[in-house]
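> Quick one: sequence and predicted model below, then my questions.
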Amino acid sequence: MFLSRLLEPVKAAAKEAGATLWQLYQSGDFQQQQKADQSPVTSADLAANRIIIERLSELTPDIPIISEESKLAPLMQRQHWPRYWLIDPMDGTQEFVARSGDFAVSIALVERDWPALGVIYWPKEDILYYASRGNGAFKQQRNLINRIRVNQHHQGDTLKIAVSRRQPLQPIIDLLNSEHAVEYIALGSCSLKSCLVAEGKADCYLRLGPTGEWDTGAVHVIVEEAGGKILDSEFTPLSYNQRDTLANPDFMVMGQASTPWPDLIKARRTERDLSL
């Protein structure tokens, strides 16, 4: 009941923030700068961040908020939170700046350090993806709502892999174990590529390189409620709120659970994984 009560207001907050992003995107009236980690941030990210924090604070004043664009509370404080909001006001800032339109708003509620509710809004297409634990995953485009499921991949089928528009393809090719026919589907935004898997348009998404827990929180519950999984590059579950930073290891978004993923994709341990 608690999760179902929150879902509609959270969808509304995501759409409101997304509308602001889309207005600034179309007008070009935004400023860009580099963060300490050299990733881009724009005034549009910060405007969406303000809207989401205001709406969530009104909705649940007793639940703390973690955002990519806000100062992170120390682990000693965070580890005692029974639940918290985990948000990325604009996932895909590079896509926003590059004018591809492949950026999204991401809002998750994490309970007992595991995602319980997730909402993704894609302003360009006016699409909402959302899910809450135990209640299925859904795609809403304007007033049309459909339940979504991962693709039923069969042996011998072409393996459809979601990939980034901005990153080289060869590292992904090097991870594939088999001689399966492969189709690569390029899209911006980490969360949108994960949603491709959730709705069955891709079989998997292999993410190599830096991401934060706000990049996976909302899509984690969406993918799992659609029948898929998100695991790290050694096929073990991601964790949330367990480290000083919220950096993710490399991870894989995988569709149909019965697919023999270890036969198709090589486990991969990196120095970055070891540091976590």
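Great, that's in hand.

> alpha carbons only for contacts and neighbour counts from here, please
Will do.

> Checking N135 next. Helix, strand or coil?
Following DSSP: H, G, I helix; E, B strand; the rest coil, we place N135 in the coil state.

> how much space between it and G118?
Taking Cα to Cα, to the nearest Å as the measure, N135 falls 12 Å from G118.

> The residue nearest to S132 when sequence neighbours are not counted: neighbouring residues, count only.
The shortest distance from S132 to any non-neighbouring residue, by Cα to Cα, 6 or more residues apart in numbering, is to L117 (4.2 Å). Number of residues near L117 (other Cα atoms under 10 Å) recorded here: 28.

> Report the next helix or strand after the helix or strand hosting L117 in sequence order.
Using DSSP states H and E, L117 maps to strand 114-122. Next along the chain after strand 114-122, taking DSSP H and E as the criterion, comes strand 127-132.

> Next, the angle strand 114-122 makes with that next one.
170 degrees (axes from the mean of the first three to the mean of the last three Cα atoms, to 10 degrees).

> Give me the helices and strands touching strand 127-132, please.
Strand 127-132 sits against helix 2-27, strand 114-122, strand 137-141, helix 213-225, with contacts defined as 3 or more Cα pairs under 8 Å, 6 or more residues apart in numbering; DSSP states H and E.

> Got another one to weigh against that:
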Amino acid sequence: MADFSLDQGFAKLLPSVKSIAREAGQVILRYYTDTVSAHVKPDGSPVTAADHAAEAVILPALHHLTPNIPVISEEEYASGKSPPGDHPTFWLVDPLDGTRSFVEHTGEFTVNIGLVSNGIPVLGVMYLPVDGDLYAAAGPGTAVHCEQGRHDVPISARTIPADGLVCLSSRRHGDREKLDGFLQGKLVKEHRHSSSALKFCVIARGEADIYPRFGPTCEWDTAAGHAILLAAGGSIETPDGKPLGYGKPDYLNGEFVAYGRR
């Protein structure tokens, strides 16, 4: 168990959380075969045995690491097993973000572990099992990218280049009319589509500038990437310009826009 208290800061948790994410990713890869099958949950989203197996690695490890901090995880929440009540500090876990991409073998899926304190994501780890990339952060200026198990390299969001912004959007969840309206009047150099929460990290490492999301998401979809983006100098805002907060009823996010440095 980690020697940890809330007044000591969260950065000392990062090495352990990185290891937990990597271990979960290796478990996921055991299921990454030609015969991957998915079941459909009541909300219409898919779930596989790999989602549950990864969660079974992450949850006990986090409970051991920080026994006094509750864990809200996608599949446990869906089955009604998450701890009830309001929590000033809590973990948000998506054990396999991008399940459809996992089933389709695109490689665009991640393990997401985020820590929220007083409504703000303060620590995030995102791991890509297929290529071994890992992103992590625990506070301003701490965002790093570890490519294929090599050394951590600091990353930073960029200001929008003079020749135009790079916009990211989801492959599957988009409202083209709203997106076009939002981008109207903006100089757009390129528009890229991708799956999973990796979009936050693409902005955090200075390779894109904006990610508008007009469909629903849950807090475990965004917390890890949000923490990394904040640490890299970016932000996520609601349509009325307020920071995206956490601990909402049912852990549901409304519309938001992720930005690089402004």
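Noted; the coordinates are in hand. Please read these numbers as outputs of a predicted model, since none were measured by experiment.

> Now which residue in the second structure aligns to the residue nearest to S132 of the first structure?
Counting by TM-score structural alignment, L117 of the first structure corresponds to L123 in the second structure.

> picking up where we left off before, in contact with the residue nearest to S132 of the first structure, which residues?
3, 7, 108-110, 130-133, 218, 221-222 (Cα atoms under 8 Å, 6 or more residues apart in numbering).

> let's go with 7 Å and repeat that
Counting by Cα atoms under 7 Å, 6 or more residues apart in numbering, L117 of the first structure touches 3, 108-109, 131-133, 218, 221.

> Strands along the stretch 151-262 of the second structure, start to end?
Listed in chain order, the strands found in the stretch 151-262 of the second structure under DSSP state E, counting those that start in this stretch are 152-154, 165-170, 188-194, 210-213, 217-218, 235-237, 252-253, 256-259.

> and of those strands, who's closest to P95 of the second structure?
strand 217-218 (13.1 Å; Cα to Cα).

> which among the contacts of L117 of the first structure end up buried?
108-109, 131-133, 218, 221 (16 or more other Cα atoms under 10 Å).

> Of those, which is the nearest to A98 of the first structure?
Using Cα to Cα, those come closest to A98 of the first structure at A218, 24.1 Å.

> Isn't that closest one up against G118?
Yes - contact criterion Cα atoms under 7 Å: A218 of the first structure and G118 qualify, at 3.8 Å.

> who touches both of those two?
107-108.

> wait, what's in contact with whatever residue of the first structure lines up with A208 of the second structure?
Alignment note (TM-score structural alignment): A208 of the second structure maps to A202 of the first structure. By Cα under 7 Å, 6+ apart, A202 of the first structure lies in contact with 160-162, 196.

> Nearest residue to A202 of the first structure in space, please, no chain neighbours.
Per Cα to Cα, 6+ apart, closest to A202 of the first structure is K160, 4.9 Å.

> swap in E74 of the second structure?
In space, and not counting its chain neighbours, E74 of the second structure is closest to D94: 5.5 Å by Cα to Cα, 6+ apart.

> And the one you found, what's its match in the first structure?
D94 of the second structure maps onto D88 in the first structure, by TM-score structural alignment.

> Now tabulate the strands of the stretch 151-262 of the second structure in JSON lines and tack on distance to D131 of the second structure and mean neighbour count.
Listed next are those as JSON lines, based on distance: least, Cα to Cα, whole Å; neighbours: other Cα atoms under 10 Å:
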{"stretch": "strand 152-154", "distance to D131 of the second structure": "15", "mean neighbour count": "14"}
{"stretch": "strand 165-170", "distance to D131 of the second structure": "20", "mean neighbour count": "20"}
{"stretch": "strand 188-194", "distance to D131 of the second structure": "16", "mean neighbour count": "13"}
{"stretch": "strand 210-213", "distance to D131 of the second structure": "23", "mean neighbour count": "24"}
{"stretch": "strand 217-218", "distance to D131 of the second structure": "25", "mean neighbour count": "16"}
{"stretch": "strand 235-237", "distance to D131 of the second structure": "26", "mean neighbour count": "21"}
{"stretch": "strand 252-253", "distance to D131 of the second structure": "29", "mean neighbour count": "18"}
{"stretch": "strand 256-259", "distance to D131 of the second structure": "24", "mean neighbour count": "23"}
